[in-house]
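[1] got a sequence here, can you build the structure:
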Amino acid sequence: MSARGRRSGGADTRAEILDVARGLFAAKGYDGTSVRGVAREAGVDPALVHHYFDGKPGLFSEVVGVPAGIEEQITAAVAGPHEGAGERVVRTFLRVWDGPEGRDRFRALVGAVASHEEAAHLLRDFVSRSILRSLAHIFGDEDVLPDLAVAAVGAQLVGMALLRYLLEVPPMADADPEEIVAVLAPPIQALLVP
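    Now for the predicted structure:
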């Protein structure tokens, strides 16, 4: 006689939850996907999803390959006075990605986005939902900080990361983080606070 109800966590349960979540996030986006829905599709209790991934933000971060808590770190970086926001954003970006584990995650993320449309869709959803909304909320309406300015901030940061972590172009790869802050913070500040 087989056991009834939801199955408990096992060796492959975490991976199965991730597979289900990847499919649901791709099909329904972040807002349309719930922990309960993922748990139902995976045949597990929602508490198990919370246990493995610390809720929906952690699950989503795991699916797209961004570090857990990145949304809160970005919000904290821009939440202070408008003066110095560019410097705080660059420092936060470097703090998240500059260590060996961060570099490996960035390489994996770029590889996934370049080769899988699903990963690109998920990352696009994450960036527009969390980063753009956070910046717009903190800095005001789009007349003050248009979406294009926010996208340009992202372009500068991702461009720096591509040169530093993926292509390892010597001037950028060899630079001290403080040198990068000194070079990137002023143009990012000008975009955030025109």
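[2] use CA for all of it now, contacts and neighbours both
    Will do.
[3] mind listing the helices for this protein?
    According to DSSP state H, the chain carries its helices in the segments 13-28, 35-42, 46-53, 56-64, 70-79, 85-97, 100-115, 117-126, 133-139, 147-161, 170-174, 177-192.
[4] make a markdown table out of those and add mean neighbour count.
    As requested, the helices of the chain are exported to a markdown table (neighbours: other CA atoms under 10 Å):
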| stretch | mean neighbour count |
| --- | --- |
| helix 13-28 | 18 |
| helix 35-42 | 18 |
| helix 46-53 | 17 |
| helix 56-64 | 19 |
| helix 70-79 | 17 |
| helix 85-97 | 20 |
| helix 100-115 | 16 |
| helix 117-126 | 18 |
| helix 133-139 | 17 |
| helix 147-161 | 17 |
| helix 170-174 | 13 |
| helix 177-192 | 17 |
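[5] let's compare: structure for the following, please.
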Amino acid sequence: MEPFRTLQSRTIVLAQQNIDTDQIIPARFLKITHRTGLGRWLFADWRYQPDGSPRPDFILERPEAQGAQVLVAGDNFGCGSSREHAPWALTDWGFRAVISSSIADIFSNNAVKNGLLPVRVDAGFHRRLLAEPGSVVSIDLERLSVTLADGTAATFPLDPFARYCLMNGVDELGFLLGQEKAIARFEETRP
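    Modelled structure (predicted):
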């Protein structure tokens, strides 16, 4: 994983509430077991017409979406079944963070394990982001804050271990492998 310390990006707003993991990446695309290639199927049922052609009015197909790394979503983002494919699709498309006033716990856990930062902000800050698509935000993982161009800021919670892993670009297995010498020393002292 790429380390995540700070990020400055325009936002893409997808204001729908209760976006579940089957809407993020429909079940028919869950046959693959690798993390790449799913970005093209992100929000497939909303993004493409029945004949497979893109819907030009869907936000990911519009020119202003290109290069944006922060998705602002409606309340209760990532609800539904647990599938790592959802954060895989989001990161493969290019997102580094998702901001909402509420994000499902299972989705949040899968997200941080795959390099995607789930940012939960208060309702007032969230409403402002929803009302101002394309806003530039600065996310600081050290300070656990999101700041708008005018200086308005909000803080967000994040588990300290998840924060450590994101900031250092390691997943749980990478963290354990980084402790190999300490584990070996401990094992040497055991009878």
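[6] TM-score of the superposition?
    The TM-score (TM-score structural alignment, normalised by the length of structure 2) is 0.29; 92 aligned residues with a CA RMSD of 5.3 Å.
[7] the helix or strand hosting residue 72 of structure 2 packs against which elements?
    Residue 72 of structure 2 is part of strand 70-73, with elements assigned from DSSP states H and E. Packing partners of strand 70-73 of structure 2 (3 or more CA pairs under 8 Å, 6 or more residues apart in numbering; DSSP states H and E): strand 6-14, strand 97-100, helix 123-131.
[8] just the buried residues of the first one, please?
    Neighbour counts over strand 6-14 of structure 2 (16 or more other CA atoms under 10 Å) mark 8-14 as buried.
[9] for residue 93 of structure 2, state which of those is nearest.
    Nearest to residue 93 of structure 2, judged by CA to CA, of these is residue 12 at 12.4 Å.
[10] wouldn't the closest one be in contact with residue 70 here?
    Yes. Judged on CA atoms under 8 Å, residue 12 of structure 2 makes contact with residue 70 at a distance of 6.3 Å.
[11] tell me which of the helices and strands packed on strand 70-73 of structure 2 sits nearest to residue 117 of structure 2.
    Among these, strand 97-100 sits nearest to residue 117 of structure 2 (CA to CA), with 4.4 Å.
[12] remind me what that closest one packs against, helices and strands.
    strand 70-73, strand 117-120.
[13] which SSE is residue 176 of structure 2 in?
    Assigned by DSSP H and E, residue 176 of structure 2 belongs to helix 172-178.
[14] make that residue 166 of structure 2, sorry
    Going by DSSP H and E, residue 166 of structure 2 is in helix 160-168.
[15] that helix: which residues count as buried?
    162-168.
[16] mind giving me the packing neighbours of that helix?
    Counting by 3+ CA pairs under 8 Å, 6+ apart, helix 160-168 of structure 2 packs on helix 105-113.
[17] and the helices and strands packed on strand 97-100 of structure 2 as JSON lines, adding distance to residue 137 of structure 2 and mean neighbour count?
    Listed next are these as JSON lines, based on distance: least, CA to CA, whole Å; neighbours: other CA atoms under 10 Å:
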{"stretch": "strand 70-73", "distance to residue 137 of structure 2": "8", "mean neighbour count": "26"}
{"stretch": "strand 117-120", "distance to residue 137 of structure 2": "12", "mean neighbour count": "25"}
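[18] could I get these as JSON lines with distance to residue 186 of structure 2?
    Formatted as JSON lines, those follow (distance: least, CA to CA, whole Å):
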{"stretch": "strand 70-73", "distance to residue 186 of structure 2": "42"}
{"stretch": "strand 117-120", "distance to residue 186 of structure 2": "33"}
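[19] check which element follows the helix holding residue 176 of structure 2 along the chain.
    helix 180-189.
[20] ok, and what's touching that following helix?
    Outside of helix 180-189 of structure 2, no residue comes within contact range by CA atoms under 8 Å, 6 or more residues apart in numbering.
[21] swap the cut-off to 10 Å and go again
    With CA atoms under 10 Å, 6 or more residues apart in numbering as the test, helix 180-189 of structure 2 has contacts from 176-177.
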